[in-house]
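S.K.: sequence first, then the predicted structure, then my questions.
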Amino acid sequence: MLKRLWSKKGDTGAQALLPDQLENIPEHIAIIMDGNGRWAKQKGLPRIAGHHSGMKTVKRITIAANDLGVKYLTLYAFSTENWKRPKEEVEFLMKLPQQFLELEIGELMENNVQVRMMGEVEQLPSYTRKAVEEAMSKTANNTGLVLNFALNYGGRLELIKAVKAVAEQVENGQLQVDHINEELFSNYMQSRDLPDPDLLIRTSGEIRLSNFMLWQLAYSEFYFTDVFWPEFSEEHFMAAIQEYQRRARRFGGV
């Protein structure tokens, strides 16, 4: 699999890694895909052109992650705050999941990729919701990479809803306060079936979380790059992984 992805990359990418480094691939990588609009502006194109090019990057990085043995890839596709953007741009963004999944569902199936989603699904347009739900249903039995889209997702809203759910159970006598701990609370997160991300990547030079997975990223390694998402290549992805491999994760210990 690695040979197929990197066969034309010379000494870069997976071929530049030693066998022991290939064993230290992050299990779960989360990406804030940023910079589509600025990339388009630099090229004198409308913002929606940047989002369309960014969709192609999603495919490239999904294939790269799958080939490298990453088990979970979470992509921040649309935040609860993104509704504030111009109507035309929002409408285009809502159509992208449909376009991407219709075009790529065959290859996702071929590569044993399972599609998931976290976010406020009820607020999505019916065509967006239908496309994601159909992809999730078709790929439900796949056992390879889990491609998890954070769509209409907000970290603070997720935490508030989790707190409300816990409080309701305590109020109803279904849960004792003394039983509340990190492990239990994690079960109220939308990512309850996924391990916390080992590595967070954010493109475009911005250095902030933007309300993304605030609970889950507590001990993740962060990697920021100035590269805009449409230009984020397999080599950039590998550079982020190699940086991750150079770090010592102590989780508060020595």
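M.R.: Thanks, I have it. Residues are numbered from 1 along each chain as shown.
S.K.: make it CA atoms for all contacts and neighbour counts henceforth
M.R.: Will do.
S.K.: so what's the residue count around Ala239?
M.R.: 15 (other Cα atoms under 10 Å).
S.K.: what does Ala131 give?
M.R.: 19.
S.K.: what about the spatially closest residue to it that is not a sequence neighbour, which SS state?
M.R.: Once flanking residues are discounted, Ala131 sits nearest to Gln98: 5.1 Å by Cα to Cα, 6 or more residues apart in numbering. Three-state call for Gln98 (DSSP: H, G, I helix; E, B strand; the rest coil): helix.
S.K.: tell me if I'm right that Gln98 and Ala135 touch.
M.R.: No. Taking contacts as Cα atoms under 8 Å, Gln98 lies outside contact range of Ala135: 9.4 Å.
S.K.: neighbour count for the two, which is higher?
M.R.: Comparing Gln98 with Ala135 by other Cα under 10 Å, the one with more neighbours is Ala135, at 21 against 18.
S.K.: next, the contact list for the residue nearest to Ala131, please.
M.R.: Applying Cα atoms under 8 Å, 6 or more residues apart in numbering, we find Gln98 in contact with 127-128, 131-132.
S.K.: state the distance from it to Ser137.
M.R.: Noted for Gln98: a distance of 14 Å to Ser137, by Cα to Cα, to the nearest Å.
S.K.: go on, Tyr76?
M.R.: 21 Å.
S.K.: before we move on, the earlier item: can you flag which of the contacts of Gln98 belong to helices?
M.R.: Counting by DSSP state H, the contacts of Gln98 place 127-128, 131-132 in helices.
S.K.: can you tell me which of the residues you listed lies nearest to Glu158?
M.R.: Checking the ones in helices among the contacts of Gln98 against Glu158 by Cα to Cα gives Val132 as the nearest, at 19.7 Å.
S.K.: now, the most widely separated pair of the ones in helices among the contacts of Gln98?
M.R.: Tyr127 and Val132 (8.7 Å).
S.K.: between the two, who's got more neighbours?
M.R.: Val132 (22 against 13).
S.K.: can you say which helix or strand has Leu147 in it?
M.R.: Using DSSP states H and E, the element containing Leu147 is strand 146-153.
S.K.: nope, Ile48 is what I was after
M.R.: helix 47-68.
S.K.: who does the helix or strand just after that helix touch, helix- and strand-wise?
M.R.: Downstream of helix 47-68, the first helix or strand assigned by DSSP H and E is strand 72-79. Counting contacts by 3 or more Cα pairs under 8 Å, 6 or more residues apart in numbering; DSSP states H and E, strand 72-79 packs against strand 28-32, strand 146-153.
S.K.: comparison target, given below:
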Amino acid sequence: MVLHSCLLFAAVVDIVTSLYVYLARDMSFPTLAKAMYLPGVISLAFVDDVGDYMWQIAGTQSVYTSVLYSVVAVVLTYVLVYGCVGLGVCLGWTAKSKPSSVPTQNHISNTGFIRAAGEEMGWRCYLLPCLMSQFTPQVALLISGIAWGLFHVAVMILLTKKLKMVHPVRTVIVQCVSCVMSAYPHGWLAIKASYSVWPSTLLHFWWNRLNPHVLGSIYTNTPGVYCGHQWKINGEGLSGCVVMLPIAVLVSMDLNRALW
């Protein structure tokens, strides 16, 4: 894998996604969410051997670590989400509200899981190992995180405009930054599992269910069990950025030790 292939993949995914969001701008949020399939689908055009790539994704060469870090992924999801709750409560950003349902796009478990796998397949199973062949883990995770953050910008701009959110610019910015930070635990799980899709997908999937239920949806600007300004309290908002920072540091330290 050479560097230009890595960067070209990231650019193609982000551009195609932006075009998709523009064309689907008048459609429902579940339709917009289908953009999550694009990284995985596009990655198939970049790999040299699709068969080997699919075996890698399936985790057939790393069954034990795939299972182990899948369990870690679920635990980590709760740590991150309730870390945001604790931060928001301590700072007075959030308060308990009546429980809300999980957003419509996540009601069907198998669909939500497949969508999450579509993203993780492209970002963590193709782009990350591609970047790891050229850079240190910290730089590879940062670049992949930036690409992942930009992947969300178009839909966030559209939704903040359609829903007339109070702080549209800061909402778009903090959501993008939270994705950059979140790339560290997602990428760490993928690296530990030899770029199997399962652990990072489970983190992504459980996050997409738990975060909206507990903290609300930054995409639809609706409250969860806890209410407050979504750009501030959400796991994909400012709280998420703060809570994810020490996780990113710990991940970087662990990967540094592995190199030595």
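M.R.: Yep, it's here. Predicted, not measured: the structure shown is a model, and the values here were computed from it.
S.K.: quantify their similarity with the TM-score.
M.R.: Scored against TM-score structural alignment, normalised by the length of structure 1, the superposed chains reach a TM-score of 0.26; 106 aligned residues with a Cα RMSD of 5.7 Å.
S.K.: about what we covered before: Tyr76 and Ser137 of structure 1: which is more packed in?
M.R.: Using other Cα under 10 Å, the more surrounded residue of Tyr76 of structure 1 and Ser137 is Tyr76, with 22 against 13.
S.K.: so how far is Leu2 of structure 1 from the more buried one?
M.R.: 25 Å.
S.K.: quick check: His28 of structure 1 touching Leu199?
M.R.: Yes. Between His28 of structure 1 and Leu199 there is a contact under Cα under 8 Å: 6.8 Å.
S.K.: and Glu183 of structure 1, how many neighbours?
M.R.: Glu183 of structure 1 has 10 nearby residues by other Cα under 10 Å.
S.K.: sorry, back to before: just the buried residues of the helix holding Ile48 of structure 1, please?
M.R.: 47-55, 57-58, 60-68 (16 or more other Cα atoms under 10 Å).
S.K.: what packs against that helix?
M.R.: Counting by 3+ Cα pairs under 8 Å, 6+ apart, helix 47-68 of structure 1 packs on helix 2-6, helix 36-42, helix 87-110, helix 234-246.
S.K.: quick one: name whatever helix or strand follows the first one.
M.R.: Scanning the chain past helix 2-6 of structure 1 towards its C-terminal end, the next helix or strand to appear is helix 19-22 (assignment: DSSP H and E).
S.K.: and the strands in structure 2?
M.R.: Using DSSP state E, the strands of structure 2 run over 95-96, 226-227.
S.K.: right, so the ones you listed: which one is the most enclosed?
M.R.: Mean neighbour count (mean count of other Cα atoms under 10 Å) peaks for strand 226-227 among those, with a mean of 22.
S.K.: please name every helix or strand in contact with that strand.
M.R.: Short answer (3+ Cα pairs under 8 Å, 6+ apart): strand 226-227 of structure 2 packs on strand 95-96, helix 198-215.
S.K.: most packed of those?
M.R.: Most buried of these by mean neighbour count (mean count of other Cα under 10 Å) is helix 198-215; its value is a mean of 24.
S.K.: and it, how far from the chain's centre?
M.R.: 9 Å (Cα atoms, centre = their mean, to the nearest Å).
S.K.: from the contact counts, what lies against that helix?
M.R.: Looks like helix 198-215 of structure 2 contacts helix 63-91, helix 109-120, helix 168-192, strand 226-227 (3+ Cα pairs under 8 Å, 6+ apart).
S.K.: so what does the first one touch, helix or strand wise?
M.R.: The elements that helix 63-91 of structure 2 packs onto, with contact taken as 3+ Cα pairs under 8 Å, 6+ apart, are helix 168-192, helix 198-215, helix 230-233, helix 238-259.
S.K.: if we use 7 Å, what do you get?
M.R.: For helix 63-91 of structure 2, the packing partners by 3 or more Cα pairs under 7 Å, 6 or more residues apart in numbering; DSSP states H and E come out as helix 198-215, helix 238-259.
S.K.: need the ones you listed in JSON lines (columns: distance to Cys84 of structure 2).
M.R.: Formatted as JSON lines, the helices and strands packed on helix 63-91 of structure 2 follow (distance: least, Cα to Cα, whole Å):
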{"stretch": "helix 198-215", "distance to Cys84 of structure 2": "8"}
{"stretch": "helix 238-259", "distance to Cys84 of structure 2": "5"}
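S.K.: Ile114 of structure 2: which of those is closest?
M.R.: Taking the helices and strands packed on helix 63-91 of structure 2 one by one with Cα to Cα, helix 198-215 is closest: 8.6 Å.
S.K.: what angle sits between that closest one and helix 63-91?
M.R.: 20 degrees (axes from the mean of the first three to the mean of the last three Cα atoms, to 10 degrees).
S.K.: quick one on the thing from earlier: among the helices and strands packed on helix 63-91 of structure 2, which is nearest Gly145 of structure 2?
M.R.: helix 238-259 (11.2 Å).
S.K.: from the middle of its chain, how far away would that closest one be?
M.R.: 15 Å.
S.K.: that helix vs helix 168-192, what angle?
M.R.: 30 degrees.
S.K.: picking up where we left off before, tabulate the strands of structure 2 in a markdown table, adding columns for distance to Arg115 of structure 2.
M.R.: Formatted as a markdown table, the strands of structure 2 follow (distance: least, Cα to Cα, whole Å):
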| stretch | distance to Arg115 of structure 2 |
| --- | --- |
| strand 95-96 | 30 |
| strand 226-227 | 26 |
